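Trainee: here is my input; please provide its structure:
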Amino acid sequence: MRNTNSRRGFTLVELLVVIAIIGVLVGLLLPAVQAAREAARRMSCSNNFKQLGLGIHNYHSAYKQLPTHGTGSHDDPIATQSQHWRSTNFSNHERLSMLVPILPFVEQQALWEQISNPNAERSDGDLMAAIGTPTVPWNAMGPTPDQIQYKPWVNEIPTFRCPSDPGIGLPALGRTNYGACLGDSMWLAQQGRKDVLRNEPTSATAQEGRAACRGFFITANRSKFRDTLDGLSNTIAMGEMITALQDGDKRGNGVATNGGNSGPFGHAALRNNPNLCTDSGYIDPLRPQFYLPNFQQQNRRNFARGHRWADCLPIMSAVMTILPPNREACGRFNALGTTLVATVSSRHQGGAHILMGDGAVKFITDSIEAGNSNAGMVWHNGTGVSAPGSMSPYGLWGSLGTRASSEVIEEEL
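Mentor: Below is the predicted model of the structure:
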């Protein structure tokens, strides 16, 4: 007779087959799940840009001008206005990015109130710093954006961050993945038209700024929509960028160093050849997304792409349409972060987002037509393709970055 109480279980072979089938299914589904998550993050990134576009347009409606990139206060008894690179507690040396004035227009009114009024709070919570002093530690509009004890500068603002970017915490302060477009030349990008703003329109610096600074945003320049003669829908207002992770990624960490201002990697050398980092062999041939270790910036790790949303320095919160998207951040390190060719970049596959002047968000691929990367930039004493008023030498990509060069955009982005 058969024992009716006996139970038949799985054999070892059957169990292994089931496990193998589950493993195959997981292997097939995991990439699809990851792709779906990245698609959601990319859409969220695009929505952030749309919010910034609305913020810019609402700001313009309220004040009849664009938010100034390179604005703020100057009240330092030690430094002159030209020494905007100095770190100080007295004022911000007019070094605030355009992301600061649009705070009330991107639902950050509370943070704006902290910045626009005197503020006694410190990041370390040390209230003793105010005892015995006649005034509070921080003046209205805050200190220079590199001051870690000023709480507003270390705020992580979700609207300024792309969900695909994993960067977080020190050595950065408050990070940003969105930067103002300064045009198709890095020449004098950090200075812009400050001399014009200070009623010195005939100075050499002012002349240089008028010739080279051709972007939607110009440092220290009070612009309006009407100044974008090429049309808002044909001009890039802002671009996406990665934040540095101290891993040697050429787009964020790898600001190569070599020589002084007049050396083989100085201002003029990079101005005359934006492709200098590639031509000089600074990029690792085995890992083309990274600089060779000898050319990775080892000092001042807090001075890298996207590390301070409140800082207008090009390395912190600006992009340029010189090299194609996701190319290297090429430049000689200095305290100003000025000798730098910094294009758009992202953690998305194959390209990066840009915000057009009319508020439209586009995804630009790495293969966009970008002219001759070895051509010199437009500047005051340039000749040929580098002469003032010339069409951008960087093709469609460069023409999208200029606001009044009379370049016709025939392609649908």
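
Trainee: for the rest of this, base every contact and every neighbour count on C-alpha atoms.
Mentor: Fine.

Trainee: Phe363 sits in which helix or strand?
Mentor: In this assignment (DSSP states H and E), Phe363 forms part of strand 361-365.

Trainee: ranges for the strands of this protein?
Mentor: Taking DSSP state E as the test, the strands found in the chain are 178-181, 236-240, 318-319, 330-331, 340-341, 351-356, 361-365.

Trainee: what packs against the longest one?
Mentor: Going back to what we said before, that points to strand 351-356. Applying 3 or more Cα pairs under 8 Å, 6 or more residues apart in numbering; DSSP states H and E, we find strand 351-356 packed against helix 12-63, strand 236-240, strand 361-365.

Trainee: could you also give me the structure for this second sequence? I'd like to compare it with the first:
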Amino acid sequence: MNKSSRPGFTLVELLVVIAIIGVLVGLLLPAVQAAREAARRMSCSNNFKQLGLSLHNYHSAYDKLPQHMTGNTRTWTNDSTVCNRLYLSALVGLTPFMEQQSLWEQISNPGDRNKDGSISFPGDNPPMGPGPWQTYYEPWMTDIPTLRCPSDPGRGAPALGRSNYSVCVGDVIELVHSGGKNESNIYDNSTAIDTDEAGIRNGGGSDNNTRATDARSRNRGMFWARHTTAFRDVLDGLSNTIAMGEIATILGGREIISEFVLNGPDAITTNPAACDSQVDPARPQFWLSTASVGGGNQIRGGRWADGRLQYTAFQTIKPPNSLSCYRGGDASQGISSASSRHQGGAHVLMGDGAVKFITSSIESGNQQATPAHSGRESSFGLWGSLGTRAGKETIDSDF
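Mentor: Alright, predicted model coming up:
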């Protein structure tokens, strides 16, 4: 009697099938990951469009843009638990226009001035909140979904509430950190224009005409710290002028796109290349181990309500995904660059509300040049020109 044989797979056949499946998975995974990043990038762009609508709605309501570096002055007191000393970002004023009315009401709830001149604050918080670095104040610790790019995985401590979106303050280094004014809203020339903090922290005094002239010639962006600007000031046209740009937040790996150097070289106020030597030549996307990067909550995009350069502002000097470097501490002058977790560049929001993706290879002029001012053409090519509101540069619409 013949024995019947049962059909089956040989070991070689099984191994071949497994190998084929492995190859297919290997081919499909990058495509899946690319599709997910494309979706995240689109979501990021949509967030920026929402911010653009918020800016235009704010301007329709008040005939001006939200002031960057605003709040209450140092006139009352130097105590940052009572007074925010004009350090609030423009994002604070936008909160009621991006569906954060309840948060705005918490922040703007005014205090009552007593007969003796002292102030009583409901819930022990001052009107417009305390200094935007105070961690006890819940609004400053809040992560606002509209301010976060889904491609950026940075979350939680040591940051306060994070933001991936920042305002454009032009293409110059000197005096854009303060707009030329001190904490009492005074044009203060008590320190030289090219020093570390250049008067940003001082209080009192009287307006100095020379400092006012210097500040006006150097603050060329759509936003001017501690000053109000409006669409009428944008003589280059809203479609040719950057209003806001992306910034990547810290992951802790000493990346140049998400961590900045403090106490950098003095020459940074006039030479954008002064800090380049602190980048690791073997790993050009990272800082050298000897570079003094920010720590604690003094981190890139780590305080959504803080208007200082390091947290919610950038300049069109170095192209997207370049380094950020400052002469002193987190109130000092320096360079703040746009950056993102997207491959090859970063989103910007134009003044007309359009969102564009700017590549890291955009033409950016002479990166060792002293930034031009006083009505001169930008030193930093097309990228610098896009950051100025009234430079009268000729810009190709296909940038």
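
Trainee: sorry, back to before: how about the strands of structure 1 in a markdown table, adding mean neighbour count and distance to Tyr59 of structure 1?
Mentor: Output for the strands of structure 1, formatted as a markdown table (neighbours: other Cα atoms under 10 Å; distance: least, Cα to Cα, whole Å):
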| stretch | mean neighbour count | distance to Tyr59 of structure 1 |
| --- | --- | --- |
| strand 178-181 | 30 | 15 |
| strand 236-240 | 31 | 14 |
| strand 318-319 | 32 | 19 |
| strand 330-331 | 28 | 33 |
| strand 340-341 | 28 | 29 |
| strand 351-356 | 24 | 16 |
| strand 361-365 | 18 | 18 |
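
Trainee: so which of the ones you listed gets nearest Arg251 of structure 1?
Mentor: Among the strands of structure 1, strand 330-331 comes nearest to Arg251 of structure 1, with 8.3 Å by Cα to Cα.

Trainee: and the closest one, which stretch of structure 2?
Mentor: Under TM-score structural alignment, strand 330-331 of structure 1 corresponds to residues 325-326 of structure 2.

Trainee: circling back: for the strand holding Phe363 of structure 1, give me the average deviation versus structure 2.
Mentor: Strand 361-365 of structure 1, aligned to structure 2 and superposed, deviates on average by 0.6 Å (mean Cα distance after the TM-score superposition for structure 1).

Trainee: need the residues that contact that strand.
Mentor: With Cα atoms under 8 Å, 6 or more residues apart in numbering as the test, strand 361-365 of structure 1 has contacts from 46, 49-50, 325, 350-356, 413.

Trainee: again, only using 10 Å
Mentor: The contact list for strand 361-365 of structure 1 (Cα atoms under 10 Å, 6 or more residues apart in numbering) reads 42, 45-50, 53, 236, 238-240, 324-326, 344-345, 348-356, 397, 413.

Trainee: run the angle between it and helix 12-63 for me.
Mentor: Here strand 361-365 of structure 1 runs at an angle of 120 degrees relative to helix 12-63 (axes from the mean of the first three to the mean of the last three Cα atoms, to 10 degrees).

Trainee: which residues in structure 2 does strand 361-365 of structure 1 align to?
Mentor: Counting by TM-score structural alignment, strand 361-365 of structure 1 pairs with residues 355-359 of structure 2.

Trainee: one more: stretch 285-295 of structure 1?
Mentor: Using TM-score structural alignment, stretch 285-295 of structure 1 corresponds to residues 281-291 of structure 2.

Trainee: and Asn326 of structure 1, how many residues sit next to it?
Mentor: Using other Cα atoms under 10 Å, Asn326 of structure 1 is surrounded by 25 other residues.

Trainee: for it, what are its contacts?
Mentor: With contacts defined as Cα under 10 Å, 6+ apart, Asn326 of structure 1 is in contact with 240-242, 250-252, 289, 342-347, 350-352, 365-367.

Trainee: drop anything exposed from those residues.
Mentor: Among those, those scoring as buried are 240-242, 250-252, 289, 342-347, 351-352, 365-366 (criterion: 16 or more other Cα atoms under 10 Å).

Trainee: please report the distance of Gly357 of structure 1 from Asn374 of structure 1.
Mentor: Distance of Gly357 of structure 1 to Asn374 of structure 1, computed by Cα to Cα, to the nearest Å: 28 Å.

Trainee: what of Asn221 of structure 1?
Mentor: Distance from Asn221 of structure 1 to Asn374 of structure 1, by Cα to Cα: 29 Å.

Trainee: tell me which of the two has more neighbours.
Mentor: Using other Cα under 10 Å as the criterion, Asn221 of structure 1 and Asn374 rank with Asn221 on top: 21 against 18.

Trainee: how far away is the residue nearest to the more buried one when sequence neighbours are not counted from Glu107 of structure 1?
Mentor: Nearest residue to Asn221 of structure 1 in three dimensions, chain neighbours excluded: Arg193, at 5.7 Å (Cα to Cα, 6 or more residues apart in numbering). Using Cα to Cα, we find Arg193 of structure 1 at a distance of 30 Å from Glu107 of structure 1.

Trainee: same thing with Leu292 of structure 1?
Mentor: Distance, Leu292 of structure 1 to Glu107 of structure 1, using Cα to Cα: 42 Å.

Trainee: and what of Thr11 of structure 1?
Mentor: Taking Cα to Cα, one finds Thr11 of structure 1 at 62 Å from Glu107 of structure 1.

Trainee: looking at these two, which one has more neighbours?
Mentor: Comparing Thr11 of structure 1 with Glu107 by other Cα under 10 Å, the one with more neighbours is Glu107, at 13 against 8.

Trainee: from what I can see that one touches Thr159, true?
Mentor: Yes - the criterion here is Cα atoms under 10 Å, and Glu107 of structure 1 meets it with Thr159 at 9.2 Å.

Trainee: what sits in contact with each of those two?
Mentor: Counting by Cα under 10 Å, 6+ apart, the contacts common to Glu107 of structure 1 and Thr159 are Gln51.
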